[in-house]
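> predicted structure and sequence below. I'll ask about it afterward.
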Amino acid sequence: MHKELESLRERQQFRSITDSEPQPDGWVIRSGQRMLNLASNQYLGMDCAWAAPGLETASAGMGAGASRLVTGNHPLCTRLEQEFARFKGTESCLLLSSGYMANIGVIPALVGRSDCIFSDRLNHASIMDGIVLSRAECRRYPHRDLDRLEAQLKKAPAGARKLIVTDSIFSMDGSIAPLRELVELKDRYGAMLMVDEAHSGGLYSEEGQGLIHSLRLTDRVEIQMGTFSKAYGAYGSYIAGDALLKEYLTNKARSLIFTTALPPAVISAVYRSWQSVKGHRVRRAELQRKAALFRQRLQEAGFDTGGSECHIVPLVLGSNEKALKVSEKLQQEGIAAVAIRPPTVPEGTARIRFSLMATHSDEDLQWAMERIIRIGREEG
């Protein structure tokens, strides 16, 4: 372990955990210093420290007691699933403990050794781990390369189950999956489509149903996965789809069957946060406006923002050393911006990943952009 850690240090890939205490209006206390928080996934600036009216946290409790299939299925969980399914426009919803647990449980439940999975090369690590656990043949296609995906689908063995898996928004790039085209391909070749809406849930469509809903593809995507830990500012995950899917996963998804259920108090907080997010139309619009201006300013200054199209804006710097230097200098200036390095991103594409929040003021973002551009040029 010592040798491997030293190797990580030499390659500028060593990581450590730093205390962070969120503050109002998009700020954070990090390592004792107040910083503008440009690293959080709480895109709408939600505060999860609440309980829903009629679903008081104190009475709900912090212990679920067991897995959902034993004694851990609190009525709050059933209520949230039923109401959230109607919100998503699906027959059913299944609540799980985290996005990671959802992906490593659902993918192996749907496909196995004799089947094929088709995965975008930039999919999240939890998707890739779910694929490994499934033991299915994995065919990765270049990012958003539909021609390569179609060529792979054509070569799939006859009789194999085929599952296409993609993020809706790619968390390190801010690029958006071509969902309409993916739906057409899965229909053409008899595949299932699973879409991870972790970074689009709460942010797209009239009430935040997500990117799938905004594109009117709800009835054409078999497996919708999402989390409550990003825009909703809480914790937990869900799978939305038809009633058969829920019944099947309840019997086959090991990360549901063999883990303790979410605490009822957490489910209560999720419920209240979701109810609040539905009405945040102005925040959703403001987030996209601020992100567009932030991205445009960096591009005009000559920086590489990758394929960003949304509230996630990477500053691609290349080397690990450069990314760490820029991150350190930004934090010295009062900006929480973390260096993202391999294996999280491909070799040679280390970056600073900026995550904007609707609650960032225009003045704070302007202040931050001036420092980002100056430091980026100094280290460029």
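Here it is on my side, so go on.

> going forward, measure contacts between C-alpha atoms and count neighbours the same way
Fine.

> quick one: residues contacting Leu215.
Arg180 (C-alpha atoms under 8 Å, 6 or more residues apart in numbering).

> over to the one 10 residues further on?
Contact analysis of Met225 by C-alpha under 8 Å, 6+ apart lists Gly99, Ala102, Met194, Val195, Asp196, Glu197, Ala198, Ser237, Tyr238, Ile239, Ala240.

> check for me that it belongs to a strand.
Yes - counting by DSSP: H, G, I helix; E, B strand; the rest coil, Met225 is part of a strand.

> so which residues of the stretch 201-350 of the chain form strands?
Assigned by DSSP state E, counting those that start in this stretch, the strands in the stretch 201-350 of the chain fall at 223-227, 237-241, 312-318, 335-336, 339-340, 350-355.

> who wins for proximity to Ala291 among the ones you listed?
strand 312-318 (7.5 Å; C-alpha to C-alpha).

> packing partners of the closest one?
helix 281-300, strand 350-355 (3 or more C-alpha pairs under 8 Å, 6 or more residues apart in numbering; DSSP states H and E).

> now for the contacts of Met225: which two are most distant?
Among the contacts of Met225, Met194 and Ser237 lie farthest apart (C-alpha to C-alpha), at 14.4 Å.

> tell me where the stretch 51-200 of the chain has strands.
Using DSSP E, counting those that start in this stretch, strands in the stretch 51-200 of the chain cover 92-96, 116-120, 137-141, 162-167, 192-196.

> the fourth one vs strand 137-141, what angle?
In other words, strand 162-167. For strand 162-167 against strand 137-141, the angle by axes from the mean of the first three to the mean of the last three C-alpha atoms, to 10 degrees is 50 degrees.

> still on that earlier bit, let's have the strands of the stretch 201-350 of the chain in JSON lines, adding distance to Leu185.
Below are the strands of the stretch 201-350 of the chain laid out as JSON lines (distance: least, C-alpha to C-alpha, whole Å):
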{"stretch": "strand 223-227", "distance to Leu185": "15"}
{"stretch": "strand 237-241", "distance to Leu185": "19"}
{"stretch": "strand 312-318", "distance to Leu185": "27"}
{"stretch": "strand 335-336", "distance to Leu185": "41"}
{"stretch": "strand 339-340", "distance to Leu185": "32"}
{"stretch": "strand 350-355", "distance to Leu185": "31"}
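
> next one for the comparison:
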Amino acid sequence: MSDVFTKCVEWKDADLAKEMDLYPFYQAIEASYGATEVSVQGRRMIMIGSNNYLGLSADPRVKEAAFNAIQRYGTTASGSRLLNGTLALHEELEAKLARFLRREAAMVVSTGFQTNLAAISALPDRGDIVFADRFNHASLVDGLRLSQGIEQRYWHNDMAHLEELLAGSDPAVGKLIVADGVFSMDGDVCDLPGILALARKYGARVVIDDAHAMGVLGAKGRGTAEYFGLEDELDLVTGTFSKSFASLGGVIAGPARVINYIRHKARSVIFSAALPPPCAAAALKALEILEEEPERVTRLMDIAEKMHNGLRAMGYDTGGSVTPIIPVMIGDRMRCFALWKALFQEGIFTNPVTPPAVSAGRELLRTSYMATHTDAQLDRVLEAFERLGRRLGLIPRTRPSSYVPVQLARPGGQVPLRKSA
């Protein structure tokens, strides 16, 4: 008789990494110091593994808003949005997000992951086709698995392959194109102009997950569509509060009738407890700060440029990223863990990314930066990367004579779009 627990007992990967003192995951953060530094295992460290892009989680105004919401509402909504869990705070946040994102309506969801489950699971009917970028976030992948739609995956940012799939589909069925705005591991940007052109040509709708683009791309931080000047053409946008908005939760924004349909049909919404009051209040305050202080977005991109070009000048490969998500491409699991460990011992917190999060041979350290990092912190990080990279044989002993500077996704520029299998 087969036992479903057998594989759990036999799986030894984590145990082996711990035996080698190279286990990098589930590191408990004991305290935070202004978002850019944390305490782990009693050691104060520079955090370059967080998605807190604007550094607002430590902003006193955000913390005060969360505290005041607890005083008014308590710690939880104690029910789903459909029944007893909708608060006036949720509705205020939805109205302000709809205005900020220039959409008819917006819906707040309890987590970013559930946001994409809601949008992608609810919309396709049986027989509809969902065209998905191969590098899409797991929440989009799982949303599609829960839907009735038929999945067709196109090569990453490859518009020729996407068009081939669209052209070969039945003109009579519904079509949905789904992609990350900024891809979470590689830091590159979707070819939104190409996607929208093909959507118009073949009668498809488009959903863009802007989890890593809201607060990052565009002059006002409204995301991928703002950056490309295509806000009026994008059908539906999703986002999360756990990154630039210093909280937890997510948002779906688009036509009012579509939002209303998802609100009543998405199981991840109607069967989940509503976003807790302090989380809604924190996101609302972070949104207000972003609108009042757009210079945070500029500072974030200045930092990203410094770090991209600093690492590339040493001989590191930062892939196709044009954002504050900067992958340091290693290409081998053990060498990736070795660099992570060496940096950890130096007081620098990074994220090693290995299969299945990336394919074999694409192992990397995922670094990401905040608008509140200081130049002194960044210089310390760069010095450690250079010294340790040389010691581990990951970069040349002497700096290359030249390197190609990175063109970042700044407002008014053109994003170099990456195609890969």
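Received, thanks. Here the structure is a predicted model, which is why all the values come from computation and not from measurement.

> about what we covered before: between the strands of the stretch 201-350 of structure 1, which one is closest to Leu5 of structure 1.
strand 339-340 (17.5 Å).

> structure 2: matching residues for the closest one?
The counterpart of strand 339-340 of structure 1 in structure 2, counting by TM-score structural alignment, spans residues 352-353.

> ranges for the helices of the stretch 201-350 of structure 1?
Using DSSP state H, counting those that start in this stretch, the helices of the stretch 201-350 of structure 1 run over 211-214, 243-252, 254-257, 264-278, 281-300, 320-332.

> export those to TSV and tack on distance to Ile375 of structure 1 and mean neighbour count?
Listed next are these as TSV, based on distance: least, C-alpha to C-alpha, whole Å; neighbours: other C-alpha atoms under 10 Å:
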stretch	distance to Ile375 of structure 1	mean neighbour count
helix 211-214	35	21
helix 243-252	49	15
helix 254-257	44	20
helix 264-278	35	22
helix 281-300	12	17
helix 320-332	7	19
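
> need those helices in a markdown table (columns: distance to Ala64 of structure 1).
Below are the helices of the stretch 201-350 of structure 1 laid out as a markdown table (distance: least, C-alpha to C-alpha, whole Å):
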| stretch | distance to Ala64 of structure 1 |
| --- | --- |
| helix 211-214 | 32 |
| helix 243-252 | 17 |
| helix 254-257 | 13 |
| helix 264-278 | 6 |
| helix 281-300 | 33 |
| helix 320-332 | 39 |
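
> quick one, which of those is nearest to Val70 of structure 1?
helix 254-257 (8.9 Å).

> and the match of strand 339-340 of structure 1, how far from the chain's centre?
15 Å (C-alpha atoms, centre = their mean, to the nearest Å).

> and what of stretch 94-108 of structure 2?
Mean C-alpha position of stretch 94-108 of structure 2 versus that of the full chain (C-alpha atoms, centre = their mean) differs by 20 Å.

> can you check the distance spanned by it, start to finish?
Using C-alpha to C-alpha, to the nearest Å, the end-to-end distance of stretch 94-108 of structure 2 comes out at 6 Å.

> whereabouts in structure 1 does that stretch align?
Going by TM-score structural alignment, stretch 94-108 of structure 2 sits over residues 81-95 in structure 1.

> list the buried residues for the matching stretch?
Glu81, Phe84, Ala85, Lys88, Gly89, Thr90, Glu91, Ser92, Cys93, Leu94, Leu95 (16 or more other C-alpha atoms under 10 Å).

> the fifth one contacts Leu217, correct?
Right, Gly89 of structure 1. No - counting by C-alpha atoms under 8 Å, Gly89 of structure 1 stays clear of Leu217, with 10.3 Å between them.

> Provide the aligned range in structure 2 for stretch 243-260 of structure 1.
Using TM-score structural alignment, stretch 243-260 of structure 1 pairs with 256-273 in structure 2.

> ok, stretch 119-127 of structure 1 next?
Taken onto structure 2 by TM-score structural alignment, stretch 119-127 of structure 1 occupies residues 132-140 there.

> which other residues reach that stretch?
By C-alpha under 8 Å, 6+ apart, the residues outside stretch 132-140 of structure 2 that reach it are 113-114, 116-117, 120, 151-157, 177-180, 183-184.

> now that stretch, how far from the centre of its chain.
On the basis of C-alpha atoms, centre = their mean, stretch 132-140 of structure 2 sits 11 Å off its chain's mean C-alpha point.

> so which bits of that stretch are buried?
Buried residues in stretch 132-140 of structure 2 (16+ other C-alpha under 10 Å): Ala132, Asp133, Arg134, Phe135, Asn136, His137, Ser139, Leu140.

> got the residues you listed as TSV, with distance to Glu226 of structure 2 columns?
Converted to TSV, the buried residues of stretch 132-140 of structure 2 look like this (distance: C-alpha to C-alpha, whole Å):
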residue	distance to Glu226 of structure 2
Ala132	22
Asp133	21
Arg134	24
Phe135	22
Asn136	20
His137	21
Ser139	23
Leu140	22
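
> show me what Arg153 of structure 2 aligns to in structure 1.
Arg153 of structure 2 maps onto Arg140 in structure 1, with residues paired by TM-score structural alignment.

> how many residues are close by that match?
Counted with other C-alpha atoms under 10 Å, residues neighbouring Arg140 of structure 1 total 19.

> you'd agree it is up against Phe118?
Yes - using C-alpha under 8 Å, Arg140 of structure 1 makes contact with Phe118 at a distance of 5.7 Å.

> dump the strands of the stretch 51-200 of structure 1 to CSV, plus distance to Ala323 of structure 1.
Formatted as CSV, the strands of the stretch 51-200 of structure 1 follow (distance: least, C-alpha to C-alpha, whole Å):
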stretch, distance to Ala323 of structure 1
strand 92-96, 35
strand 116-120, 25
strand 137-141, 27
strand 162-167, 25
strand 192-196, 28
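
> great, nothing more from me.
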